[in-house]
Structures are given as C-alpha cells and as structure tokens.
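> Return atomic coordinates for the entry below.
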Amino acid sequence: MSARPFGARLAAAMDDHGPLCVGIDPHASLLRDWGLPDDADGLRTFSLRVVDALGGRVAAFKPQAAFFERHGSRGVAVLEEVIAAARAAGTLTIVDAKRGDIGSTMGAYAEAFLADGSPLAGDALTVSPYLGFGSLDPAVELAAATGRGLFVLCLTSNKEGHEVQHARTTDASGPGVGDGSTVAALMAARAAVLNAGAEPLGSVGLVVGATIGGAATATGTDLVAVNGPLLAPGVGAQGAGERELATAFGAARRAVLASSSRAVLAAGPDGLVAAADAAVSEARSALRG
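Now for the predicted structure:
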C-alpha cells in the first residue's frame, strides 16, 4: 500500500489537519434528519456527501461498518465506495469493524480489511483482542506487511467495559503480566512491544474512550509507553471536552486522535464544514495546546 507505515502517515495528517477523526455513522435517525431514505441509496448519498465535504480537511474518516452491513450486500458495496472516495481525497480511513477471531478466520478478516487489492481495506482497522492478543497475529502481520494500522480495543467508555478490561490476570505468558496486571494494561503492553522504536508513532494503536476518566491510572495502563496512536471516541456529543481529555490521557494527549461523529454529522449536509472546523479547533486546543 505505502512505503510509509500507517503510524507515520497518521502523525503527519494530525499535524497538518488537526487531531480529529470524523466518524461516518449513518444511523437511521441521521438519514431521516438529512431527508434521506433508510436504504442503500440514502446511505450512499449521506456517506459520500461527508467525504466530499470533509476530504482533505480532517486527519481521518472512521466509517462504522455495522451501519453499512445492515443494508446487506448493497450497503457493503457503499462502504467499499466510501473507502475508495476517501483514498482519492487523500484522507486516511479507519474501518471501524472491531473484528476478532482465531486462526484461519482471523486470517480471512485480515485479508478482507488489510490486504492490498481488497476493496474493504482502508488505512487501518479496529480489532477486538478478547480472544487473547495472540489471536490478532494474522492481522498484526498483514498490517505490518502492507503498511496499514490497527486500533486494539483497550479502555472503552461503555458501562460494561470494565467487566473485562479492568479484570486482573495471572497469566505469565507475555510482557506486562504475571503480577496481577489488568487486561487493559496487558493490551497496552503488547502494543508497546509491537511499536518499539517506531517514530513518530507506531502503527498499532489503542481505542481508549474519551470519557473513561481516571481508568488508565486505576488499571495501571501506561498510555505513554504504547508509542502508538490513541483513538478516542466520545468527543463532542458524548460530553468529552478539554478537562475530560486531560484526565483520561494525561501526558499521552499528543498521541490522541479524537473521534467525533454525531457532533459533526448532526450539522447536516450544509453545516458539515463549519462543524468539522469547530471540532478540529477544539481538538487542537485540548490535545496540542
């Protein structure tokens, strides 16, 4: 895909356009608010309007695969078109599919979302490590081979997340474990190993909710040591501002890519640019000030 690894390309895009990723989340209610039908045609119009308006203005797009998949094969075809349109606009795409499985199945997911030539392959993919971090090996290996990136779920802001992410492990099979480390700390430690020596950022990032408060400290999760990008959903409509970002990320703030969906998309097709510009300004102030 590119001689430059994803982490380096994302760092440059964040410097150029600000540390903001705009989610493309075509909820049925948003389609209705935009005066569009809740079908594949409405999905296509909505999504491509976002890309046309904001391509080249923000660091990345993050299409949520579920909202495309719910329209069946025609919806998946729209997702492929969105990825291609973002690439043509020169904007990075993080496909938010949260895939996670074992063996050949994970290998097939990796080929679908990370292989050169696949129409579903953006610049990075969100993945779930809860079958064990090692289950992600096919994705890790293919992403590295093609210059793409991964964002591993680590500390999410949903109320159930702590049931797994804050749990402690006694497994002594890898770095960061064997001493009662939390699952979140283990995920961060594994990412740090993969990113060792990368400059300015490694290509294996974490998903860390912007509204988690002091969870990173409480779980012993060293976000600075990760040396990779931190994708932070929850900025804007979900209530995370400068204070919340400072609490959640501390000294790792400069690695944060804030993700905003509803706060931008709710502005409607005519208000996208102004809403995105305002979100970029807020993200710069909160994370780069």
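
> CA only for contacts and neighbour counts going forward, please
Fine.

> how near is the spatially most central residue of the chain to residue 195?
In the chain, the residue lying closest to the centroid (CA atoms, centre = their mean) is residue 231, at 4.8 Å. Applying CA to CA, to the nearest Å, the value for residue 231 to residue 195 is 16 Å.

> immediately after the helix or strand encompassing residue 107, which helix or strand?
Element membership of residue 107, judged by DSSP states H and E, is helix 103-114. Later in the chain than helix 103-114, the nearest helix or strand by DSSP H and E is strand 124-127.

> Another sequence for comparison is provided below:
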Amino acid sequence: MSDVVPFGARLAAAMDEHGPLCVGIDPHASLLQAWGLRDDVDGLREFSLRVVDALGGKVAAFKPQAAFFERHGSRGLAVLEEVIAAARAAGSGSSGSTGSTGTLTIVDAKRGDIGSTMGAYAEAFLAEGSPLAGDALTVSPYLGFGSLAPAVELAAATGRGLFVLCLTSNKEGFEVQHARTGGPEGALGGTVAALMAARAAVLNAGAEPMGSVGLVVGATIGDAVAATGTDLVAVNGPLLAPGVGAQGAGERELATTFGDARRNVLASSSRAVLAAGPDPDGLVSAARTAAREAKTALRG
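Now for the predicted structure:
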C-alpha cells in the first residue's frame, strides 16, 4: 500500500481546509432527550446520522465515542459501523486510506492491552476492510507504550493514525501521568506524560507536515505540560484537545496549554456543537463558530 497517504498528512490538509476542529459524536441519554429522541438504538442512529449529514464535508473530523454505541449492545455497534461508513462518504474531504473521500473519523475507543489481545483490537479498529475502522483510533498506553506495537504497526501499514492518551483533564489522571519513571541510570527518567510524548516523537521523526501518532492532551489542564516537562513541539504529530467550548477552554487556555505546538492542535468540541441540534442549520452555525474560535486561538 505504498500509495497510501498517511493520516497525519490527510488531517493537516483537512485542518487547513475546514479549521482545526473535531466534532465529537457523543449520543448520551440527555442529548438524545434534548433532541426529542428515545434512548434506544433508533434514537442513537437518528442522532448520529443527523450529525454526519449536517456536518460532513464541513469540519476536519468527527470523533464518535464508542462507549455510547456499545451501551446499546451489538445493535449499537452496528450503528457505529454506519456512522463510520457515512462519514467516509460525506462531503468532499481529502483522500482516505482506501482512496475514498469524506470526513475523517477518529474512533474514540481508548483501547489498550498486550500481545494478541492488542493485536485483535488493532484488527478491529485499524485493519483495511473492518467496518469499525475509521481513520484513527484513541489508545491507552498504561500497560507500557510498547504494548501498543500491534496498533502502531497496523496503523502505519494502512495509513491510519493513533491518538495516545497523554495528559487528560480528569483529576485522577494526575496519579499516573505526572508520576516520575525510573530506569537504568535514569534512562527512562522523567514523568510518564513526558515519556509518552518522547515515544510518539520517535515514531513521527521526519514526517511532513506532521506524523500520524498523536497525543490526547486536555485543553483544560492548565500548566500540566510545563509541570511534567512534556515536549509537545518535538512530538511532530497531531494533538487532540478535548475540553474546548462547553467544558471551559477558550483562546487563553488553548494558548497557555499548547504554546508553540498550537498549530498541530485539533480542538475537540462535543456539547457546544451538539446542543445546537437537531436543526441542521444550527449544527452548522455552531460548528463554524467553534472552528473559527479554535483557529483564532491556535493559529492567530
């Protein structure tokens, strides 16, 4: 598959075209109710596909949260497959890994395990032809970054991307992400977050305009990047930033958190955009406002 355009290049093009905004598709019960939909598979499908229909080809990426589909069992997962397929067909974005056009999809499943189990997760979410494979996958490195090797290898082979959890906004994240690691003669010294960033930087070395192994860095984490000694500039990959909009991160917070790495940030907004539905025009207006605000904060 030598003609595959890597995810990092496709995402950079989509961000330049539509603005650095990813819209989350989070069909939780309260949003379904607000849209006048039942909390069942039919409501799940109606909600999710309305978002794709309204915003396909108008935003850089979608980020469906797998848990909200999984809670409905096998039929819910079938809806997730529909959403991924619909996003791939929607709009007129950059070429996908199979040569198709559409809006990029980051499947937010946060998978992480070891050996053959991680390999199976990789096949489910990253293999060519899998109905659950979007353009990128969120993964958890807390069994050791090396445990992600099956996902790293398959993503590279299929032109897909990964977003590795690094600095998250939940208060419990401090316990692991800010912890200091040790090793022979300090070879692995530093914080866990800094180590994750350094591992991603190695995988992205030399990639232009940016690599395909990104990090998840919460937009509301304040000075955590500096406090942990995490070098986001050196990562040379996309930085997925949840917490923009309804969760409180605006221009000042984004600038403070990401500094000179701002250009690689993909701001993620869910509630601030989805609350404008179900009216399609309302969704489009909210997404354009969020994209414009993110672009001002991140690119000047």
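
> TM value for the aligned chains?
After superposition, the two chains reach a TM-score (TM-score structural alignment, normalised by the length of structure 1) of 0.97; 286 aligned residues with a CA RMSD of 1.1 Å.

> circling back to that earlier point, tell me the counterpart of the residue nearest to the centre of structure 1 in structure 2.
Correspondence of residue 231 of structure 1 to structure 2, assessed by TM-score structural alignment: residue 240.

> Give me the mean deviation of the host helix or strand of its match from structure 1.
Assigned by DSSP H and E, residue 240 of structure 2 falls within strand 239-241. In the superposition with structure 1, the average deviation recorded for strand 239-241 of structure 2 is 0.1 Å (mean CA distance after the TM-score superposition for structure 1).

> Surely residue 63 of structure 2 is within a strand?
Yes. The assignment for residue 63 of structure 2 (DSSP: H, G, I helix; E, B strand; the rest coil) places it in a strand.

> Give the aligned equivalent of residue 133 of structure 1 in structure 2.
Match for residue 133 of structure 1 (TM-score structural alignment): residue 145.

> hey, where'd the strands end up in the stretch 51-200 of structure 2?
61-64, 104-111, 136-139, 161-167, 180-181, 190-191 (DSSP state E, counting those that start in this stretch).

> which bit of structure 1 covers the last one?
For strand 190-191 of structure 2, the aligned range in structure 1 is residues 181-182, judged by TM-score structural alignment.

> Quick check: next helix or strand after the strand holding residue 240 of structure 2?
helix 251-258.

> in that next one, what counts as buried?
251, 253-258 (16 or more other CA atoms under 10 Å).

> how big's the offset between that helix and structure 1?
Helix 251-258 of structure 2, aligned to structure 1 and superposed, deviates on average by 0.5 Å (mean CA distance after the TM-score superposition for structure 1).

> following that helix, which helix or strand comes up?
Taking DSSP H and E, what comes next after helix 251-258 of structure 2 is strand 265-269.

> What is the corresponding segment of structure 1 for that following strand?
With TM-score structural alignment as the criterion, strand 265-269 of structure 2 aligns to 256-260.

> on average, how far is the matching stretch from the matching bit in structure 2?
Per aligned residue, stretch 256-260 of structure 1 averages 0.1 Å (mean CA distance after the TM-score superposition for structure 1).

> how about residue 7 of structure 1, what's its match in structure 2?
By TM-score structural alignment, residue 7 of structure 1 lines up with residue 8.

> gap between its match and residue 246 of structure 2?
To residue 246 of structure 2, residue 8 of structure 2 is 27 Å away according to CA to CA.

> Compare these two (neighbour count), which wins?
residue 8 (27 against 13; other CA atoms under 10 Å).

> Tell me the helix or strand right after the host helix or strand of the more buried one.
Residue 8 of structure 2 is part of helix 7-18 when elements are defined by DSSP H and E. Using DSSP H and E, the helix or strand that follows helix 7-18 of structure 2 in sequence is strand 21-25.

> Any chance you could list what contacts that next one?
Outside strand 21-25 of structure 2, the residues that touch it by CA atoms under 8 Å, 6 or more residues apart in numbering are 15, 48, 51, 59-65, 266-271, 273-274, 287, 290-291, 294.

> Spatially nearest residue to the equivalent of residue 250 of structure 2 over in structure 1, not counting backbone neighbours?
Mapped onto structure 1 by TM-score structural alignment, residue 250 of structure 2 lines up with residue 241. Distances taken as CA to CA, 6 or more residues apart in numbering place residue 235 nearest to residue 241 of structure 1, at 6.5 Å, with adjacent residues excluded.
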